[in-house]
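Chemist: next come a sequence and a model predicted from it.
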Amino acid sequence: MANSTLSNAKAAKKDEFYTQFYDIEAEMEAYLDYNPDVFRGKTVLLPCDDPEWSNFTKYFAQNFEELGLKKLISTSYAPDSKTYKDGTQLSLFETQSPKFDKDKTKTHGKIFVLTED
């Protein structure tokens, strides 16, 4: 079966798939080849599983100045809002922050905003 991995994931209710950084980079290069200013002065909104681990967030943050972005906003759902419950992996920066609240981490989503490199 050609899509056995997807079928198995669907049956197991584990449908978290991550786009590789290389694939994002290749696709974005196609946009930039067509129009180098396609992102210039724009705000990019990225809904993702976790802004800290998202390859899309990583790509746009690393290329913020080169793309000429005005703003990058990356958001996530709260872990408790998902039907499929899988453990969350928190970063050291998050858990060591004075604003860290263990209970809110489960019930609130995350947001990452970048307005300058």
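Modeler: Sure, I can see it.
Chemist: could you use CA atoms for every contact and neighbour count after this?
Modeler: Will do.
Chemist: so where's the longest helix in the protein?
Modeler: The longest helix of the chain (DSSP state H) is helix 21-34.
Chemist: could you point out which element follows that helix?
Modeler: Using DSSP states H and E, the next helix or strand after helix 21-34 towards the C-terminus is strand 43-48.
Chemist: just the buried positions in that next one, please.
Modeler: Applying a neighbour-count criterion of 16 or more other Cα atoms under 10 Å, one finds 44, 46, 47, 48 buried in strand 43-48.
Chemist: ok, the closest residue to the last one other than its chain neighbours to residue 9 distance?
Modeler: Here the nearest residue to residue 48 in space, its sequence neighbours aside, is residue 76; by Cα to Cα, 6 or more residues apart in numbering that works out to 5.1 Å. Remark: distance between residue 76 and residue 9 (Cα to Cα, to the nearest Å) = 21 Å.
Chemist: please compare the first structure with the one that follows:
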Amino acid sequence: MNTIPEEIKRELSPHEQLQWWGRPRQGLVLRRADSLAIPFSLLWCGFAIFGEYSALHASGAPGFFALWGIPFICIGLYMVFVRFLADARQRSNTYYAVSNKRIRTLQHP
């Protein structure tokens, strides 16, 4: 077994013996649910950007319509890009540990 990370050592009690430790898969991970989530997020983002563009360039549209689309664009960009980065970052800070007394999932910032 490799050297035990400090994040796990800090969590062990004095009489606890570590049996196994590991980490989740690192980097970009695509899941089965992404086969529907990716096309949906692209459509959402595309419609939000098109709607915002239309509101900004439509003659006589009130300024409220330009502001209304901004949250939808932000949500779309999160669904298309940021969620993958957030997931990879969360998994990079995650450890699994099995001791003779308990099973732990540790996440450190």
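Modeler: Now that the structure is in, tell me what you want to look at. Worth saying up front: this structure is predicted, and the values here are computed from it rather than measured.
Chemist: now the TM-score, please.
Modeler: TM-score of the superposed chains, computed with TM-score structural alignment, normalised by the length of the second structure, equals 0.25; 54 aligned residues with a Cα RMSD of 5.0 Å.
Chemist: quick one, strands of the second structure?
Modeler: 18-22, 94-99, 103-107 (DSSP state E).
Chemist: what's the last one in contact with?
Modeler: Put plainly, it is strand 103-107 of the second structure. By Cα atoms under 8 Å, 6 or more residues apart in numbering, the residues outside strand 103-107 of the second structure that reach it are 7, 8, 90, 93, 94, 95, 96, 97, 98.
Chemist: and those residues, which two are furthest apart?
Modeler: For the contacts of strand 103-107 of the second structure, the farthest-apart pair by Cα to Cα is 90 and 98; their separation is 19.8 Å.
Chemist: ok, longest helix in the second structure?
Modeler: helix 34-57.
Chemist: how about the strands of the second structure in TSV, adding distance to residue 42 of the second structure and mean neighbour count?
Modeler: Shown next, in TSV, are those (distance: least, Cα to Cα, whole Å; neighbours: other Cα atoms under 10 Å):
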stretch	distance to residue 42 of the second structure	mean neighbour count
strand 18-22	34	16
strand 94-99	29	17
strand 103-107	30	14
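Chemist: for residue 43 of the second structure, find the nearest of those.
Modeler: Going by Cα to Cα, the one of the strands of the second structure nearest residue 43 of the second structure is strand 94-99, 31.9 Å.
Chemist: what's the closest one packed up against?
Modeler: strand 18-22, strand 103-107 (3 or more Cα pairs under 8 Å, 6 or more residues apart in numbering; DSSP states H and E).
Chemist: quick one: it to strand 103-107, angle?
Modeler: Interaxial angle, strand 94-99 of the second structure versus strand 103-107 (axes from the mean of the first three to the mean of the last three Cα atoms, to 10 degrees): 160 degrees.
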